[in-house]
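Undergrad: Dropping a prediction and its sequence here:
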Amino acid sequence: MRFRNKPWAKDYIAENAFYCIPNPEEHKGKWAALFGNSNPIHIEVGTGKGTFITEMAKANPDINYIGIELFESVIVKALERAVTADIPNVKLLNVDAKKLTEIFEKGEVNQVYLNFSDPWPKGRHEKRRLTYKDFLDLYKTVLVEQGEIHFKTDNRGLFEYSLMSFSSYGLLLKYVSLDLHNSDYEGNIMTEYEEKFSSLGQPIYRCEVKYQD
């Protein structure tokens, strides 16, 4: 996937370190101190342009949100949203999700969101999917006991793969929808991709899974 280069992104990120945290490894085990409270921490892996994470933070001021995005040219859009929203309970990290255990202490995170992740459809790229077992290991390490993953996608193949991956791992399937926008689910906050795909009449798939003891 290619993203348009934004030469100004690096400087803008550096200027807004209150929201986009430099050297996040330094805060491992100390995120509550950074937020200045002991509220639950929810992370979104692959936060994209930040609509979901900022809207969730607005709607739930008693939860701390951290958006994780690998690509500098993408996270800078999320940063612009966070700065404009001027909300204290959202932070952004420009890092690879593979570093989760370097950034968060065991049990420091309460919930994980995976929204419209890259499906990596080719078999040889399976290990890159954010619902692959190696990533499930990472989430389990940083999550509290019986922590949850909430997953949304428009890609049926990825959804079916993820359900099998979750089940094989031993996760409890709490909620599954094959057409979220025509379900009775309440409180859904859409991502940019979700708005685009749902406007075209594509079904949105969603599930909630829980780690078991």
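TA: Everything's here; your move.
Undergrad: CA atoms for contacts and neighbours, from now on please.
TA: Fine.
Undergrad: contact partners of the lengthiest strand in the chain?
TA: Counting by DSSP state E, the longest strand found in the chain is strand 143-153. Outside of strand 143-153, the residues within contact range by Cα atoms under 8 Å, 6 or more residues apart in numbering are 106-117, 140, 159, 194, 204-213.
Undergrad: just the buried members of the residues you listed?
TA: Buried subset of these (neighbour count, 16 or more other Cα atoms under 10 Å): 106-117, 140, 159, 194, 204-211.
Undergrad: what element comes up after the longest strand of the chain heading to the C-terminus?
TA: Moving toward the C-terminus from strand 143-153, the first helix or strand encountered (DSSP states H and E) is helix 156-169.
Undergrad: List of residues touching the helix or strand following that next one?
TA: Toward the C-terminal end, the helix or strand that comes next after helix 156-169 (DSSP H and E) is strand 172-177. Taking contacts as Cα under 8 Å, 6+ apart, the residues outside strand 172-177 that touch it are 166, 167, 183, 205, 206, 207, 208, 209, 210, 211, 212.
Undergrad: here comes the other one, which I'd like you to weigh against the first:
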Amino acid sequence: MRLRNKPWAEEKLAAYPQYVIQQPESHKGKWREAFGNDHPIYIEVGTGKGRFITEMAMVNPDINFIGIELAKSVIVSALDRLIEADLPNVKLMNENANDLRNFFAKGDVARVYLNFSDPWPKTRHEKRRLTYETFLQVYEDILPEKGEIHFKTDNQGLFESSLMSLSRYGMLLKFVSLDLHNSDFEGNIMTEYEERFSRKGNRIYRLEAQFR
């Protein structure tokens, strides 16, 4: 889906430093200063329009959340949602997932969420998938020992390739659902894409994996 260009997006993101981290590398190893507490930090890589991370923050006030999104024209919608909710435990970052090591030290992040990531279905593009080995190495470097990745998608091919990638990396699969919305899983918070795809009858896949 082609994104509509929003030339004003960068200026708006800069106008709300209380919500959008402008120089995340300056917080590496000392994120408690950004939030004013030492609560665990969960990040969502590819936060989109911010529904998931905002609603997660509402029901988990003792956890800090950071939504990371590369597309300025998308993350401004997450900013609008956050401005309306006015939550103290959510920040946004307009950054690339490849650069996470520049922003977080080992153990800065307690959990990584990957929700409805771009499936990059062509084999020649598999290295771009957020569950590919090189990305797993990045997550492992910023998570504590036995840190977890929670992943959701409606794309069966991506889910299957992710299961193989995580297994090859040696991760422990703690939870796997091939049909989340028809399972007994409790506390699911949907993303914008999840709601749209599930309305169409698409099956939702979910897993939780832990580094050993």
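TA: Done, it's in. This structure is a prediction, so every number in the text was calculated from the model and none was measured.
Undergrad: TM-score for this pair?
TA: Here the TM-score of the superposed chains, computed with TM-score structural alignment, normalised by the length of structure 2 as the reference length, equals 0.99; 212 aligned residues with a Cα RMSD of 0.7 Å.
Undergrad: Now intersect the buried ones among the contacts of strand 143-153 of structure 1 with the strands, please.
TA: Using DSSP E, the members of these that fall in strands are 109-115, 205-210.
Undergrad: Between those, which sits nearest residue 155 of structure 1?
TA: Of all these, residue 155 of structure 1 sits closest to residue 205, with 7.7 Å by Cα to Cα.
Undergrad: The closest one - nearest residue in space that isn't next to it in sequence?
TA: Leaving aside its chain neighbours, residue 205 of structure 1 sits nearest to residue 178 (4.7 Å; criterion: Cα to Cα, 6 or more residues apart in numbering).
Undergrad: surely the one you found meets residue 204?
TA: Yes: between residue 178 of structure 1 and residue 204 a contact is recorded at 6.6 Å, counting by Cα atoms under 8 Å.
Undergrad: sorry, back to before: and the longest strand of structure 1 with helix 156-169, angle?
TA: Using axes from the mean of the first three to the mean of the last three Cα atoms, to 10 degrees, one finds that strand 143-153 of structure 1 and helix 156-169 are set 160 degrees apart in direction.
Undergrad: Counting neighbours, which bits of strand 143-153 of structure 1 end up buried?
TA: By neighbour count with 16+ other Cα under 10 Å, strand 143-153 of structure 1 contains the buried residues 143, 144, 145, 146, 147, 148, 149, 150, 151, 152, 153.
Undergrad: got it, and stretch 91-107 of structure 1?
TA: By neighbour count with 16+ other Cα under 10 Å, stretch 91-107 of structure 1 contains the buried residues 91-95, 97, 100-107.
Undergrad: and the residues you listed, which two are the farthest apart?
TA: Farthest apart among the buried residues of stretch 91-107 of structure 1 by Cα to Cα are 94 and 107. That separation is 21.5 Å.
Undergrad: which one is the residue nearest the centre of structure 2 nearest to, not counting chain neighbours?
TA: With distances taken as Cα atoms, centre = their mean, structure 2 has residue 44 as the residue nearest its mean C-alpha position (1.8 Å). Excluding its sequence neighbours, the residue lying closest to residue 44 of structure 2 (Cα to Cα, 6+ apart) is residue 113, at 4.5 Å.
Undergrad: Over to residue 32 of structure 1?
TA: Closest residue to residue 32 of structure 1 in three dimensions, ignoring its sequence neighbours and counting by Cα to Cα, 6+ apart: residue 38, at 5.3 Å.
Undergrad: Residue 191 of structure 1 -> structure 2?
TA: The pairwise alignment with structure 2 assigns residue 191 of structure 1 to residue 191, based on TM-score structural alignment.
Undergrad: what about residue 153 of structure 2, distance to residue 121 of structure 2?
TA: Distance, residue 153 of structure 2 to residue 121 of structure 2, by Cα to Cα, to the nearest Å: 13 Å.
Undergrad: Quick one: classify residue 44 of structure 1 as helix, strand or coil.
TA: Per DSSP: H, G, I helix; E, B strand; the rest coil, the local secondary structure of residue 44 of structure 1 is strand.
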